[in-house]
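[1] Any chance you could fold what I've pasted below:
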Amino acid sequence: MSLKMMAARILESHPFGYRLAVFLLDNFDFLLPHEMDYHGFPVLARKIDFPYKTILDLGANRGHSGRAFLKLLSGWRVVSFEANPNHSTRLRHIKENNAGRYDFVIGAVSDKNGGEVSFYVPRYAAVDLHSAGALDEKDAREGAGGAYPKLADKLSMQKTPPAC
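    The predicted model follows:
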């Protein structure tokens, strides 16, 4: 196991470590890509004559994957979709730093017909566990509880109004 993988495992073992990991990924491009499977995308890109050269990043969160794609696939564009409007500022910053190569949409697709949806983000103390966020409160709670089973009964839920 690489040093990077060991550090990720330690940081992800508690919400406070998760918060630190998010800070590090937000601010240090050398840590990207943050998962090994991203290195397969340049291999695929070389094998496919795809004229549009655009990656769709569904569930952008804070843009870590989008930034990894930008880093690994020079000449490609990334369009990110994110349901949580709280990430707008961060995604806008990425767009400004990658003019012409990055864009994003704040919105969600749901199986609910019509109406508005809300986005739920689990919290532990003051730490938003946005990677477990979901359009359904039960799904958000189960996602965070699965990641931190010993803390499941200490999680609160932040309900975010719909973005669109």
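[2] C-alpha from now on. contacts and neighbour counts both.
    Fine.
[3] So which bits of the longest helix belonging to the chain are buried?
    Under DSSP state H, the helix in the chain containing the largest number of residues is helix 15-27. Within helix 15-27, the residues that qualify as buried are P15, F16, G17, Y18, R19, A21, V22, L25, D26, counting by 16 or more other CA atoms under 10 Å.
[4] Name the next helix or strand downstream of that helix, please.
    Using DSSP states H and E, the helix or strand that directly follows helix 15-27 along the chain is helix 40-47.
[5] after that following helix comes which helix or strand?
    Counting by DSSP H and E, the element that comes right after helix 40-47 along the chain is strand 54-58.
[6] Tell me which residues are up against that following strand.
    Around strand 54-58, the neighbours that count as contacts under CA atoms under 8 Å, 6 or more residues apart in numbering are S65, G66, F69, W76, R77, V78, V79, S80, F81, E82.
[7] now the other sequence, so there's something to compare against:
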Amino acid sequence: MAINKKTREAVYRKYGGRCAYCGRAIAYKDMQVDHFRPLRVWDEVDGAADDISNLMPACRMCNHYKRANSLEAFRRYIAEIPRKLRDNYIYKIGVAYRNIIENEKPIKFFFETEEAKTNPEYAITSPEEMARYLMGFCRCRLATGNGCPGCPFDKPTSDNGDGECRLYVPDDWDF
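    Here you go, the predicted structure:
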């Protein structure tokens, strides 16, 4: 079903001209409109499948890889990529020469991080969630060789030389 120009423009603006899944900037002409909840599982009781709430701006790569799958199936497909690549000879060479840094992590889509900024339903609600978020950031910094000196949290971390980042959360931090 064709999507009218007004709806298409609204979909494009949903995440500021970025793919809702990977977060890369996309030109309006290159945007593909993805049905967040696939048409094959859409129930008319939920309303029109082409309602703006079910439409997401997507880059070609993400839209083709997601296909007509649910969000959780797409998340699993993305999470499986490192495992699928591990047996590749060139990948093994890249790891051996440290051109490739293995960094498996939970898959969080761009729209989820954007909604977390404005929607209390997605907000971090516990010290454990905050620690997971911060450690994910720190692991990423260590994996890219940037270490802790550039930590935006002004020294709540230290690299003890073992590749593990230690996060220190002051008692007065309010979660």
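[8] so what number do they get for TM-score?
    Structural agreement between the two chains, given as a TM-score (TM-score structural alignment, normalised by the length of structure 1), stands at 0.25; 77 aligned residues with a CA RMSD of 5.7 Å.
[9] circling back: output the contacting helices and strands for the longest helix of structure 1.
    helix 3-11, strand 127-128 (3 or more CA pairs under 8 Å, 6 or more residues apart in numbering; DSSP states H and E).
[10] thinking again about what came up before, out of the contacts of strand 54-58 of structure 1, which are buried?
    For the contacts of strand 54-58 of structure 1, a burial check counting by 16+ other CA under 10 Å picks out S65, G66, F69, W76, R77, V78, V79, S80, F81, E82.
[11] Just flag the most distant two among those.
    W76 and E82 (19.6 Å; CA to CA).
[12] Quick check: the gap between T118 of structure 2 and A131 of structure 2.
    With distances taken as CA to CA, to the nearest Å, T118 of structure 2 is found 20 Å from A131 of structure 2.
[13] quick one, which of these two is more surrounded?
    Of the pair T118 of structure 2 and A131, A131 is the one with more neighbours under other CA atoms under 10 Å, namely 15 against 10.
[14] That one and K117 of structure 2, how far apart?
    Counting by CA to CA, the gap between A131 of structure 2 and K117 of structure 2 amounts to 17 Å.
[15] repeat for M135 of structure 2
    The value you get for M135 of structure 2 to K117 of structure 2, if CA to CA is used, is 19 Å.
[16] Among these two, which residue is more densely surrounded?
    M135 (17 against 13).
[17] Just give the number of residues close to A143 of structure 2.
    The criterion is other CA under 10 Å. On that basis, A143 of structure 2 has 16 neighbouring residues.
[18] what's the answer for R132 of structure 2, then?
    Other residues near R132 of structure 2 number 13, with proximity taken as other CA under 10 Å.
[19] So it versus L167 of structure 2, what's the distance?
    Counting by CA to CA, the gap from R132 of structure 2 to L167 of structure 2 is 10 Å.
[20] if we can go back for a sec, show me the buried ones among the contacts of strand 54-58 of structure 1 that map onto helices.
    Residues of those located in helices (DSSP H): S65, G66, F69.
[21] so, if you compare the residues you listed, which one comes nearest to L44 of structure 1?
    Within these, distances to L44 of structure 1 taken as CA to CA reach their minimum at F69, with 12.4 Å.
[22] so the closest one sits right up against S80, yeah?
    No - with contacts counted by CA atoms under 8 Å, F69 of structure 1 stays clear of S80, the gap being 10.8 Å.
[23] what's the following helix or strand after the biggest helix by length in structure 2?
    Counting residues, the longest helix in structure 2 under DSSP H turns out to be helix 127-143. Per DSSP H and E, the first helix or strand lying C-terminal to helix 127-143 of structure 2 is strand 157-159.
[24] Output the contacting helices and strands for that next one.
    Using 3+ CA pairs under 8 Å, 6+ apart, strand 157-159 of structure 2 sits against strand 165-167.
[25] List the buried residues in the strand it packs on.
    If you call a residue buried by 16+ other CA under 10 Å, then strand 165-167 of structure 2 has these buried ones: C165, L167.
[26] helices or strands next to it in the packing?
    In terms of contacts (3+ CA pairs under 8 Å, 6+ apart), strand 165-167 of structure 2 is packed against helix 127-143, strand 157-159.
[27] Tabulate these in a markdown table, adding columns for distance to E112 of structure 2.
    Supplementary listing: those in a markdown table, determined by distance: least, CA to CA, whole Å:
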| stretch | distance to E112 of structure 2 |
| --- | --- |
| helix 127-143 | 13 |
| strand 157-159 | 26 |
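[28] Most tightly packed of the ones you listed?
    Of all these, strand 157-159 has the most neighbours on average by mean count of other CA atoms under 10 Å, namely a mean of 17.
[29] This completes my enquiry, with thanks.
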